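Trainee: any chance you could fold what I've pasted below:
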Amino acid sequence: MGITATTVDALVRGGLDPTVVSRVIETALAEDLGPDGVDVTSFATVPKEQVDTADLVARADGVVAGIAVAAAAFELVEAGARLSPQVVDGVRVGRGDRVAEVTGPTRGLLTAERTALNLLCRLSGVATHTRAWADAIAGSKAQVIDTRKTTPGLRALEKYAVRVGGGANKRMGLYDVALIKDNHILAAGGVAPAVGRVHATYPNVPLQVEVTTVAQAQEAVSAGARFLLCDNLTPEQLRELVAAVGDQAELEATGGLTLPQAREYADTGVDYLSVGALTHSSPVLDIAMDVRGQ
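Mentor: Below you'll find the predicted structure:
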């Protein structure tokens, strides 16, 4: 069993590693199928030779993300399964809209159903939530970005869904960006020593510094930081910090932001709104599979 070349191409075009996607799906299938790898209900009730077509149908309004991931789930279970998208990722759908149809041996479709839908619904929920933030700050200079507050094992997929929803990704992990937070500053003895040590140890790694005051921001910029996280500041405090720093650094508002506040924070002049809730608190978009029957 494996993913078809068409699905691999779709995943790659979306910036997803097919190997990572396959590993996620295989882990999910192992949870569902147990040590013997069997869907006992489908195996008992459906003849091996039966073939059907099923529709993936939205049960609520939202933004779709993860169609190729769902296709990969069906293909990894059933080599004969083929999914035909009816929409593309990033499209808004309404309740009752067909997202895709999938054809193949019925046993395989039913076995893969929950894994495919769990991932499709999850990613579509993240994309839907992100689109609400992107719409709320449209027209400002700010962009909504995600955090590392992701579901373990699903980071690459959830960050993909953020992109589909109109947001942007921050760092993928602890390896690709040095982010000096309050505890690092305390451990290093100040902002400047912490920045200096990162520059000396990892000169080619992008560096960001968390600040809570104008004085800290100015110290960080003087030490060479060009990206500042403005943590738990009010809009008034952010406007003061923006005025003090100017274009010397990119500025990110972070810390407990909520959608009703989005526009007020975006209008302070910051470059980014960092929202952990995009990935840790997005409700799924309900999508179901309906077999057409014989």
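
Trainee: could you use CA atoms for every contact and neighbour count after this?
Mentor: Noted.

Trainee: straight-line length of stretch 246-257, end to end?
Mentor: 22 Å (CA to CA, to the nearest Å).

Trainee: enumerate the positions of that stretch that are buried.
Mentor: Applying a neighbour-count criterion of 16 or more other CA atoms under 10 Å, one finds 249-254, 257 buried in stretch 246-257.

Trainee: mind jotting down where the strands sit in this structure?
Mentor: For the chain, the strands defined by DSSP state E cover 51-58, 62-63, 82-85, 92-93, 98-105, 143-145, 178-180, 207-211, 227-231, 250-254, 272-274, 287-291.

Trainee: show me what the fourth one is packed up against.
Mentor: Using 3 or more CA pairs under 8 Å, 6 or more residues apart in numbering; DSSP states H and E, the elements in contact with strand 92-93 are strand 62-63.

Trainee: what helices and strands are in contact with the strand it packs on?
Mentor: Using 3+ CA pairs under 8 Å, 6+ apart: strand 62-63 touches strand 92-93, helix 106-136.

Trainee: burial of Gln261, as a residue count?
Mentor: 12 (other CA atoms under 10 Å).

Trainee: tell me the spacing between it and Val242.
Mentor: 18 Å.

Trainee: so which of the strands of the chain gets nearest Asp32?
Mentor: Set against Asp32 and scored by CA to CA, the strands of the chain come closest in strand 287-291, at 17.2 Å.

Trainee: pick the most deeply packed of the helices and strands packed on strand 62-63.
Mentor: A comparison of the helices and strands packed on strand 62-63 by mean neighbour count, using mean count of other CA atoms under 10 Å, puts helix 106-136 on top with a mean of 25.

Trainee: returning to what we had before: for Val144, find the nearest of the helices and strands packed on strand 62-63.
Mentor: That would be helix 106-136 among the helices and strands packed on strand 62-63, by CA to CA, at 6.4 Å.

Trainee: a markdown table for the helices and strands packed on strand 62-63, including distance to Asp286?
Mentor: Listed next are the helices and strands packed on strand 62-63 as a markdown table, based on distance: least, CA to CA, whole Å:
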| stretch | distance to Asp286 |
| --- | --- |
| strand 92-93 | 11 |
| helix 106-136 | 6 |
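
Trainee: for Asp32, find the nearest of these.
Mentor: helix 106-136 (8.1 Å).

Trainee: list the contacts of Gly125.
Mentor: 62-64, 282-285 (CA atoms under 8 Å, 6 or more residues apart in numbering).

Trainee: do the same with Tyr265
Mentor: 235, 253, 273.

Trainee: and this one, so I can compare the two:
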Amino acid sequence: MSDPSILSPLPRVMLEPLVRAALLEDLGRAGDITTDAIIPSGMRTQVALVARQNGVVAGLDLAALAFALIDPAIVMETEAPDGSPVRPGQVLARVSGPARGILTAERTALNFLCHLSGVATGTASIVTAIAGSKARVVCTRKTMPGLRAVQKYAVRAGGGSNHRFGLDDAVLIKDNHIAVAGGITPAVKRARAATGHMVKIEVEVDTMSQLEEVMRVGADAVLLDNMGPEMLREAVGMIGGRAIAEASGRINPQTAPAIAQAGVDLISVGWLTHSVAVLDIGMDYEAG
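Mentor: As a prediction, the model looks like this:
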């Protein structure tokens, strides 16, 4: 998990379009007809956002924004900030104010909070598994459409680091680029000629012969795809510190330690953002 004191929150201007779109989707054409029918308009209440599982929390700012956009009179006070380890029964935040607004925003707030806490928790599971090694856990571009910025924020909350944010961050020459370009060497040479001096070049390889070619032509980083620990150790030796060594391919907390011990610099994990399980968090009534 990340140190909550140094985890930089995303600015509201980045979060508001996501939360507003989610609320509008939920409100539909007539608003919250259930809550409006059974809760008096002047009623106030207080609830707690409570963890049901062990994990790492992320997404509290989006939850707070969901409540605030429905009713600015709703106040959310955080007790376990993003990046904090949490246990079952722990209160993450308390929310108080107009009851209608709290109930209407509940699901949108929890959707963001549970999902992003799941991303942070999954990240922390691998960070913990490789503790003591030099390797860092990084995410990928395999993010849910529209949620890349907040998912990558949640990876940071879990103690991980970010890979590219988009296609314009850096050059990553993958297998299909190599196939269409006619090989590693022409692909790297064209990339180097077309990009500026600040742009890094990484090449994906899955065989030692490909790695040999990359090291001849030169690259800033090498993505070692679906290699076992022994092959990774050999690859790291061949790279010899001349490029960043990144391992990828179906890595989980059980397989990560041996991969880290092979000497790679980075371990990239796609499931952290494309298929991670949510962290179970609920909203519990406390007082009217």
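
Trainee: nearest residue to the counterpart of Val91 of the second structure in the first structure in space, please, no chain neighbours.
Mentor: Val91 of the second structure maps onto Arg98 in the first structure, with residues paired by TM-score structural alignment. Take Arg98 of the first structure and drop its neighbours on the chain: the residue closest to it by CA to CA, 6 or more residues apart in numbering is Val57, 4.5 Å away.

Trainee: neighbours of that neighbour, just the number please.
Mentor: 20.

Trainee: please pull up the equivalent of it in the second structure.
Mentor: In the second structure, the residue paired with Val57 of the first structure is Val50, using TM-score structural alignment.

Trainee: how close does Lys142 of the second structure sit to Arg148 of the second structure?
Mentor: In terms of CA to CA, Lys142 of the second structure sits 9 Å off from Arg148 of the second structure.

Trainee: compare neighbour counts for these two and give me the winner.
Mentor: Neighbours were counted for Lys142 of the second structure and for Arg148 using other CA under 10 Å; Arg148 has more, 17 against 14.

Trainee: return the residues in contact with the counterpart of that one in the first structure.
Mentor: By TM-score structural alignment, Arg148 of the second structure lines up with Arg155 in the first structure. Neighbouring residues of Arg155 of the first structure by CA under 8 Å, 6+ apart: 148, 172.

Trainee: switch to 10 Å and redo it
Mentor: Shown in contact with Arg155 of the first structure (CA atoms under 10 Å, 6 or more residues apart in numbering): 147-149, 161, 172-173, 279.

Trainee: where helices are concerned, which of those residues count?
Mentor: 161, 279 (DSSP state H).

Trainee: now the two most distant members of the contacts of Arg155 of the first structure.
Mentor: Using CA to CA, these reach their maximum pairwise distance at Ala161 and Gly173, which is 16.8 Å.

Trainee: between those two, which is the more surrounded one?
Mentor: Neighbour totals were compared for Ala161 of the first structure and Gly173, and Ala161 leads with 33 against 11 (other CA under 10 Å).

Trainee: quick revisit: to Pro18 of the first structure, which of the strands of the first structure lies closest?
Mentor: Smallest distance to Pro18 of the first structure across the strands of the first structure (CA to CA): 16.5 Å, for strand 82-85.

Trainee: give me the mean deviation of that closest one from the second structure.
Mentor: Mean deviation of strand 82-85 of the first structure relative to the second structure after superposition (mean CA distance after the TM-score superposition for the first structure): 0.6 Å.

Trainee: that strand aligns to what range in the second structure?
Mentor: Going by TM-score structural alignment: strand 82-85 of the first structure matches residues 75-78.

Trainee: what comes up buried for the matching stretch?
Mentor: In stretch 75-78 of the second structure, counting by 16+ other CA under 10 Å, buried: 75-76, 78.

Trainee: list of residues touching it?
Mentor: Applying CA under 10 Å, 6+ apart, the contact partners of stretch 75-78 of the second structure are 46-49, 60-61, 63-65, 67-68, 91-98, 102.

Trainee: can you map out the helices along the stretch 151-288 of the second structure?
Mentor: Using DSSP state H, counting those that start in this stretch, the helices of the stretch 151-288 of the second structure run over 175-181, 184-194, 208-217, 229-239, 256-261, 271-274.

Trainee: a markdown table for these, including distance to Ala109 of the second structure?
Mentor: As requested, the helices of the stretch 151-288 of the second structure are exported to a markdown table (distance: least, CA to CA, whole Å):
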| stretch | distance to Ala109 of the second structure |
| --- | --- |
| helix 175-181 | 40 |
| helix 184-194 | 43 |
| helix 208-217 | 46 |
| helix 229-239 | 41 |
| helix 256-261 | 32 |
| helix 271-274 | 19 |
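
Trainee: rewinding a little: the residue nearest to Arg98 of the first structure against Arg292, yeah?
Mentor: No. Using CA atoms under 10 Å, Val57 of the first structure is not in contact with Arg292, being 11.9 Å away.

Trainee: mind listing what the counterpart of Val180 of the second structure in the first structure touches?
Mentor: Counting by TM-score structural alignment, Val180 of the second structure corresponds to Ala187 in the first structure. Applying CA under 10 Å, 6+ apart to Ala187 of the first structure gives the contacts 193-194.

Trainee: now do Ala187 of the first structure against Gln208 of the first structure, distance only.
Mentor: Counting by CA to CA, the gap from Ala187 of the first structure to Gln208 of the first structure is 16 Å.

Trainee: which position in the first structure aligns with Ala243 of the second structure?
Mentor: Matched to the first structure by TM-score structural alignment, Ala243 of the second structure sits across from Ala249.

Trainee: which residue sits closest to its match in space, ignoring its chain neighbours?
Mentor: Closest residue to Ala249 of the first structure apart from its sequence neighbours, by CA to CA, 6+ apart: Arg226 at 4.2 Å.

Trainee: after alignment, which residue of the second structure pairs with that neighbour?
Mentor: Match for Arg226 of the first structure (TM-score structural alignment): Asp220.
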